[in-house]
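>>> mind looking at a prediction? Sequence and model below.
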Amino acid sequence: MFTDIHNCCMLLGTADDILILCHKSPDGDTIGAAYGLYHALTHLGRRAAVRCSDPLPEKFAYIHGGIEMPEFEPQLIIAVDIAGPGLLGPALEQYADRVDLCIDHHVSNSDYAGLTLLDAQAAAACEVMTSVIRHLGVPLTKPMADALFTGCATDTGCFRYSNTTANTLRTAADLIDAGADSARITNDLFETVSRKRMTLENRIMDTLEYHFDDRCATIVMSRALLDELGAKVEDLEGIVSIPRRIEGVDVAVAFRENPSGTYKISVRTGEKANASAICENFGGGGHVRAAGCNVPGPLEHAKELLLEAVRKELTGA
């Protein structure tokens, strides 16, 4: 059931042992929202812990590094930036039907939690979480600000994507005022790449193909290539946005081969196409400009499925 921020904060005030869940393959937004809330709750004297099915990327160690999480039986379970229970991942699937509160910004949220605070106009879950923390009456500290600024920055492509609103920028400004190290965070996340990442980009862009009068561009991340280069999921973040920057491309699709032989699909679109609508054909979803799903292999079959969905989206047929 969808709720408002007042009822959300009332619920947060009812429990002492609070478990905060991130989505699998964690990004800056789910990590930032989780740790921002963690710090706010511990400031209020509550016992809280953050859990994720997958290891948290080292590049976000300035958010999660050195924090020991307690073990307890939770009184309240909160999911952040998680549109559906399938995104919890294997290690957290035991909580799929036990989530008391979801704080999210995905229009595709399936309303699986007992209560859901959803702001589909927000660019990031961290934008929503900043409002929650304010309503809790907790002053923003530097650890909170660094965590929350990270989510706002990563989900907007460093405030370049069309989901960036005036409120997003006001929120970011408030977080900088509270101590967020915006220069270091944006430099480390957007301006600095490892040699492995540069090699990955070059090899993956060799697979670039154009479709539908060059309005759609596809790239492929094969299992063989990822294994050869020892690539982790976090090494691939943002690669799908590269072909989207090509002049005339309205839809960019990345095919990442899973160990099972299925394909993880990431879609990025411009103003003339809806990424979420494309992915909803395959049980996925996300945002209008950024969405994802999974489809069966082999690669040619996966391409056939996705390109047909893209064709329908571009032509309205």
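Great, that's in hand.
>>> from here on, just use CA atoms for contacts and neighbour counts.
Noted.
>>> what about Asp181, how many residues nearby?
17 (other Cα atoms under 10 Å).
>>> could you do Glu280 as well?
Neighbour tally, Glu280, other Cα under 10 Å: 16.
>>> now swap in Gln121 and tell me
When neighbours are counted by other Cα under 10 Å, Gln121 comes out with 16.
>>> again, but for the one 10 residues further on
Counted with other Cα under 10 Å, the neighbours of Ser131 add up to 13.
>>> A helix includes it, no?
Yes. Counting by DSSP: H, G, I helix; E, B strand; the rest coil, Ser131 is located in a helix.
>>> show me what contacts it?
Counting by Cα atoms under 8 Å, 6 or more residues apart in numbering, Ser131 touches no other residue.
>>> ok, it to Cys152 distance?
13 Å (Cα to Cα, to the nearest Å).
>>> same question, Gly284
23 Å.
>>> of those two, who's got more company?
Cys152 (30 against 20).
>>> what residues are up against the more buried one?
Per Cα under 8 Å, 6+ apart, neighbours of Cys152: Asp29, Ala123, Ala124, Ala125, Cys126, Glu127, Cys158, Phe159, Thr168, Ala172.
>>> tell me which element it is part of?
Under the criterion of DSSP states H and E, Cys152 resides in helix 142-154.
>>> check it against this one:
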Amino acid sequence: MLTVSDAAGALRRFDNVLILTHVRPDGDTVGCAAALCAGLRAIGKTAYLLPNPELTETTRPYFLPYAAPADFLPERVVSTDVATVGLLPENAKRFIGAIDLAIDHHPSFEHFGKSNIVRADAAACGELVYSILAQLGPITAEMALPLYVAVSTDTGCFAYANTTAATHAVAAALIRTGIDYHTVNKVFFRTKSRKRMQLEGSMLSACEFYDRDRVAVLSVPLSLMERFQASESDAEDLSSLGGQIEGVDCAITMRELRPDVWKLSVRTGARINATDACRLLGGGGHAAAAGCTVEAPWAEAKRRILDAVAKTAPDFAQR
């Protein structure tokens, strides 16, 4: 396992670098990739991001300035915030086995790179990328803005339990570069489309409760997305909704990606380890935020994740 100094040294030796992000890209994977690309260019390297077809309207502006042209041939490949090769987009699958450096912060990280660095205690992969870039040279505003997106989104604007003093210290250092963090906060945390609010209303009205109302299951079938003609941007981070319900310490969000293919996002408090539950279904993540994918009709997919949670929770109340 590499140290931060080792990773920075490797990046100094790399050139013609292609950076990979994960499927359904969030602010952390996009922010880390964009910042790393900017940092490599700042020390004279050629670097690009592999285009990701699932970018949302909120993440696209940070990604597109660094997107690789179709004819770019990389000499080195790096991944950011990717815990397992199963989370790579289809156009990145060809690089499985050829990833020179994997940078991640998930406890379930699978060490698939030729070299790997992971900081499981970091609230966001952006914290780790910040440490690496700081060893390559000064952190510029060009690097700091996407890094702020990375750190703020993975901590729910510093409200989630994963936020630490180190997280705030990194955010403060990024803000000192003069970035427009006010706009980031407004766009990501204080703006919702009408379609998003309709989605949330329908999810809450159909929410089911288990385990003495401590476990909430919210569903986003394809039919719901179609009813409101909602886009991926409208559905971004819907998994944070259930945890806002009073008394709920385990929120399960079931998002139908394709017919009978469900992305299950689990957000928990201290009583239940989300990674332990999702690992039973082939997934992983963090203790308080994890996910997995289940191919089954809705009722069966719901039963499987509830069974996994029940096996993990010490006092799950069956009914």
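Happy to help now that I have it. All values reported here derive from a predicted model rather than from experimental measurement.
>>> now do the buried residues in the helix or strand just after the helix holding Cys152 of the first structure.
Toward the C-terminal end, the helix or strand that comes next after helix 142-154 of the first structure (DSSP H and E) is helix 166-177. Residues Thr168, Leu169, Thr171, Ala172, Asp174, Leu175, Ile176 are the ones in helix 166-177 of the first structure that count as buried (16 or more other Cα atoms under 10 Å).
>>> quick one: contacts of the next helix-or-strand element following helix 166-177 of the first structure?
Downstream of helix 166-177 of the first structure, the next assigned helix or strand under DSSP H and E is helix 182-186. Identification of contacts with helix 182-186 of the first structure by Cα under 8 Å, 6+ apart yields Asp146, Phe149, Thr150, Ala153, Cys158, Ile176.
>>> check stretch 281-294 of the second structure too.
83, 106-109, 162, 261-270, 272-276, 278-279, 301, 304-305, 308.
>>> what subset of those is buried?
Here, 16+ other Cα under 10 Å leaves 83, 106-109, 162, 261-269, 272-276, 278-279, 301, 304-305, 308 buried among the contacts of stretch 281-294 of the second structure.
>>> ok, Ser219 of the second structure to Asp260 of the second structure distance?
12 Å.
>>> so which of the two has more stuff around it?
Neighbour count, other Cα under 10 Å: between Ser219 of the second structure and Asp260, Ser219 has more, with 25 against 18.
>>> elements contacting the helix or strand harbouring that one?
According to DSSP H and E, Ser219 of the second structure maps onto strand 215-220. Applying 3 or more Cα pairs under 8 Å, 6 or more residues apart in numbering; DSSP states H and E, we find strand 215-220 of the second structure packed against helix 194-205, strand 208-210, strand 250-258.
>>> by how much does the last one deviate from the first structure on average?
Put plainly, it is strand 250-258 of the second structure. Strand 250-258 of the second structure: mean distance to aligned residues in the first structure after superposition is 1.0 Å, counting by mean Cα distance after the TM-score superposition for the first structure.
>>> show me what the helix or strand following that strand is packed against.
Using DSSP H and E, the helix or strand that follows strand 250-258 of the second structure in sequence is strand 261-268. Packed against strand 261-268 of the second structure by the contact rule (3+ Cα pairs under 8 Å, 6+ apart) you find strand 250-258, helix 274-279, strand 289-295, helix 298-312.
>>> with distance to Lys195 of the second structure as extra columns, can I get these in CSV?
Listed next are these as CSV, based on distance: least, Cα to Cα, whole Å:
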stretch, distance to Lys195 of the second structure
strand 250-258, 16
helix 274-279, 29
strand 289-295, 24
helix 298-312, 23
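>>> minimum distance to Phe209 of the second structure: which of those has it?
strand 250-258 (9.4 Å; Cα to Cα).
>>> what's the angle between the closest one and strand 261-268?
Angle, strand 250-258 of the second structure to strand 261-268, by axes from the mean of the first three to the mean of the last three Cα atoms, to 10 degrees: 160 degrees.
>>> which neighbouring elements make contact with strand 250-258 of the second structure?
strand 215-220, helix 222-228, strand 261-268.
>>> give me that answer again for 10 Å
For strand 250-258 of the second structure, the packing partners by 3 or more Cα pairs under 10 Å, 6 or more residues apart in numbering; DSSP states H and E come out as strand 208-210, strand 215-220, helix 222-228, strand 261-268, helix 274-279, strand 289-295, helix 298-312.
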